[in-house]
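Chemist: how would this look folded up:
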Amino acid sequence: MKKFTFLLTMLVLSALPLFCEDISFSGGYTRMNMQEGKEVITLGNKALVTVGSLTLKADSIELSGDNFKYVNCTGSVSVEDPERGFSLVSKNLYYDRTKKLIIVNSWVELQDTTNEVSASGAWLEFDMENGTIRMQIHVRLFNNTDDGPMVCKAETVEFDRSGQTLRLLGDATIEWKEDTYQAQVISVDLETKEIKMDGSIRGTVHG
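Modeler: Predicted coordinates for the structure are as follows:
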């Protein structure tokens, strides 16, 4: 019965328009509602969904919307994309396949192997099309450099992966090479390591 359900689901997904990326999945449990306008596929028991180079794993994954463009993951969520060079873990995750947009409304930990960056926070929005990440609430970000780790803290961090830039907003702090920089807004060029600060600036530099 499970084999029949899996094959039937694969036939449904194979009928999707060509403008969507190919999507494949697996799991120990599958439930489908194929009523027109209310199509939903629910995967449970070590659910896995692959969209292009992106792989999503969770306790439960729901596919819904037109052409199953919405992917909702719940419980022990992990995401890996070796082609784009990132991975993350969280308790829940929403992914819009057409917009290539990831949103996490829980504690999330991000690894960016391309830019040697790791970060954590309580909210994330990742626009994979533009390569931009926005994280909020007690954000901590680490960038590995030749002079040791650059530790960044702020209430909001905007990370442009393509442009290799950071923007720290609200109680922003950077600790690097035994120096400390504090301001309301701090901008960082990850390639040149140039740091710019605005608003209530403070710092300690060791000579």
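Chemist: alpha carbons only for contacts and neighbour counts from here, please
Modeler: Fine.
Chemist: need the contact list for Val51.
Modeler: The contact partners of Val51, taken as C-alpha atoms under 8 Å, 6 or more residues apart in numbering, are 21-24, 97.
Chemist: same thing with Lys2?
Modeler: 29-30 are the contacts of Lys2 under C-alpha under 8 Å, 6+ apart.
Chemist: cutoff 10 Å now
Modeler: 8, 27-30 (C-alpha atoms under 10 Å, 6 or more residues apart in numbering).
Chemist: same deal with Asn144?
Modeler: So Asn144 contacts 115-118, 150-151, 190 (C-alpha under 10 Å, 6+ apart).
Chemist: Assumed it was part of a strand.
Modeler: Yes. Per DSSP: H, G, I helix; E, B strand; the rest coil, Asn144 lies within a strand segment.
Chemist: Export the contacts of Asn144 to a markdown table and append columns for neighbour count.
Modeler: What follows is the contacts of Asn144, written out as a markdown table (neighbours: other C-alpha atoms under 10 Å):
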| residue | neighbour count |
| --- | --- |
| Asn115 | 16 |
| Glu116 | 15 |
| Val117 | 20 |
| Ser118 | 19 |
| Met150 | 20 |
| Val151 | 18 |
| Leu190 | 21 |
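Chemist: tally of neighbours for the nearest residue to Asn105 once chain neighbours are set aside?
Modeler: Residue nearest to Asn105 in three dimensions, not counting chain neighbours: Trp123, with 5.0 Å by C-alpha to C-alpha, 6 or more residues apart in numbering. Trp123 is flanked by 20 other residues according to other C-alpha atoms under 10 Å.
Chemist: Before we compare anything, build this one as well:
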Amino acid sequence: MKKIQTKIRNHKSLRLFPVYFLIFFFLTDITAQTSTISFKADKVTAAVAENKKSTNLIGNAEVKVDSLTISADRIEIFGKDYRYVNATGSVKGEDTEKGYSFKADLINFDRKTDTVTMFGKLELKDTKNDVSITSENIEYKKKQEIIIMRFNVKIINKDINCNSMFALYNRKESKVELTGSPVVKKGKDEFRAGKISVNLDTEDITLDGRVRGSVEQGKEEKEEEKPNV
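Modeler: The predicted structure follows:
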């Protein structure tokens, strides 16, 4: 709340401070049984009508929901019990407890289903499993730890590179399923199929439907295959 206080200069603005304080108190209090939410910004506006409750955070906006912190140029919190959090403009997020961070042009966060949907130029880093993801649309189901990716998907883990139109990543099992012209490269080896499944822990790759691939033969293997003269 310090940022808001520094912006209050005249008596007219000063009268608005209790409103900001009450909004902050209300947001943190009503969610005590499920999750805790707090915020800060350069400017805060609010609509308190029963059917249209919303809070708009403008300029250096930041919202914290439990261990997830979201920052953006503008953030709107709205819906029954302030269920939804929408952020636009240089959006960044980090969950230190769950071990991931992201960047996006726009995100929608449904606190009831615990789902974060991201749009635009996206980057997501799973620091727990050392996985980097880029895509045009990402839906992260936090409770199940399932990440659904759509359009121009790229996943990198160690020396494994995955490219496809669609993908599903199970963080708990460390498994990826790729569809939509998937291509997986592991070192100098390349695999193509209708569907490709990758276990990032064991580095096992499973191919289904119209399988194609190329495997680089090691120098030692080539020497072993030479016939004795």
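Chemist: Superposed, how do the two chains score by TM?
Modeler: The TM-score (TM-score structural alignment, normalised by the length of the first structure) is 0.95; 203 aligned residues with a C-alpha RMSD of 1.2 Å.
Chemist: ok so, going back, of all pairs in the contacts of Asn144 of the first structure, which one spans the longest distance?
Modeler: Spatial extent of the contacts of Asn144 of the first structure (C-alpha to C-alpha) is set by the pair Asn115 and Val151 at 14.3 Å.
Chemist: Quickly find the element holding Leu7 of the first structure.
Modeler: Assigned by DSSP states H and E, Leu7 of the first structure belongs to helix 2-14.
Chemist: Give the buried residues for that helix.
Modeler: Buried residues in helix 2-14 of the first structure, counting neighbours by 16 or more other C-alpha atoms under 10 Å, are found at 6, 9, 13.
Chemist: Tell me which helix or strand comes right after it.
Modeler: Past helix 2-14 of the first structure, the next helix or strand by DSSP H and E is strand 23-26.
Chemist: Output the residue interval of the second structure matched by that following strand.
Modeler: With TM-score structural alignment applied, strand 23-26 of the first structure matches the range 37-40 in the second structure.
Chemist: Superpose on the first structure and give me the mean offset of the matching stretch.
Modeler: Aligned to the first structure and superposed, stretch 37-40 of the second structure gives a mean residue distance of 0.3 Å (mean C-alpha distance after the TM-score superposition for the first structure).
Chemist: which outside residues touch that stretch?
Modeler: Residues external to stretch 37-40 of the second structure that are found in contact with it (C-alpha under 10 Å, 6+ apart): 1-4, 23-31, 57-71, 75, 77, 82, 111.
Chemist: Filter the residues you listed down to just the buried residues.
Modeler: The neighbour-count test (16+ other C-alpha under 10 Å) marks 23-24, 27-28, 57-59, 61-65, 68-71, 75, 77, 82, 111 as buried among the contacts of stretch 37-40 of the second structure.
Chemist: among the residues you listed, which are in strands?
Modeler: Among these, the ones falling in strands (DSSP state E) are 57-59, 61-65, 68-71, 75, 77.
Chemist: now, among those, which is nearest to Glu224 of the second structure?
Modeler: Closest approach to Glu224 of the second structure among these (C-alpha to C-alpha): Leu68, at 54.6 Å.
Chemist: so what corresponds to Phe86 of the first structure in the second structure?
Modeler: Checking TM-score structural alignment: Phe86 of the first structure goes with Tyr100.
Chemist: Look up how far Ser174 of the second structure lies from the residue lying closest to its match once chain neighbours are set aside.
Modeler: Nearest residue to Tyr100 of the second structure in three dimensions, chain neighbours excluded: Asp126, at 4.5 Å (C-alpha to C-alpha, 6+ apart). With distances taken as C-alpha to C-alpha, to the nearest Å, Asp126 of the second structure is found 11 Å from Ser174 of the second structure.
Chemist: now the spatially closest residue to Asp29 of the second structure that is not a sequence neighbour: how far from Leu27 of the second structure?
Modeler: Counting by C-alpha to C-alpha, 6+ apart, Thr36 is the residue found nearest to Asp29 of the second structure once chain neighbours are left out, at 7.8 Å. Thr36 of the second structure sits 8 Å away from Leu27 of the second structure, going by C-alpha to C-alpha.
Chemist: now do Gly79 of the second structure
Modeler: 12 Å.
Chemist: Nearest to Met197 of the first structure among the contacts of Lys2 of the first structure?
Modeler: Nearest to Met197 of the first structure among the contacts of Lys2 of the first structure, with distances taken as C-alpha to C-alpha, is Gly27, at 48.8 Å.
Chemist: and that closest one, how many neighbours?
Modeler: Gly27 of the first structure - counted by other C-alpha under 10 Å - has 20 other residues nearby.
Chemist: Gln184 of the first structure -> the second structure?
Modeler: Here Gln184 of the first structure is matched to Gly194 in the second structure, going by TM-score structural alignment.
Chemist: I'd like to know how many residues surround its match.
Modeler: Gly194 of the second structure has 16 neighbours, counted by other C-alpha under 10 Å.
Chemist: got the contact list for it?
Modeler: Gly194 of the second structure makes contacts with 178-183, 207-212, as judged by C-alpha under 10 Å, 6+ apart.
Chemist: Nearest residue to it in space, please, no chain neighbours.
Modeler: Gly194 of the second structure sits nearest to Gly209 (C-alpha to C-alpha, 6+ apart), 4.7 Å away.
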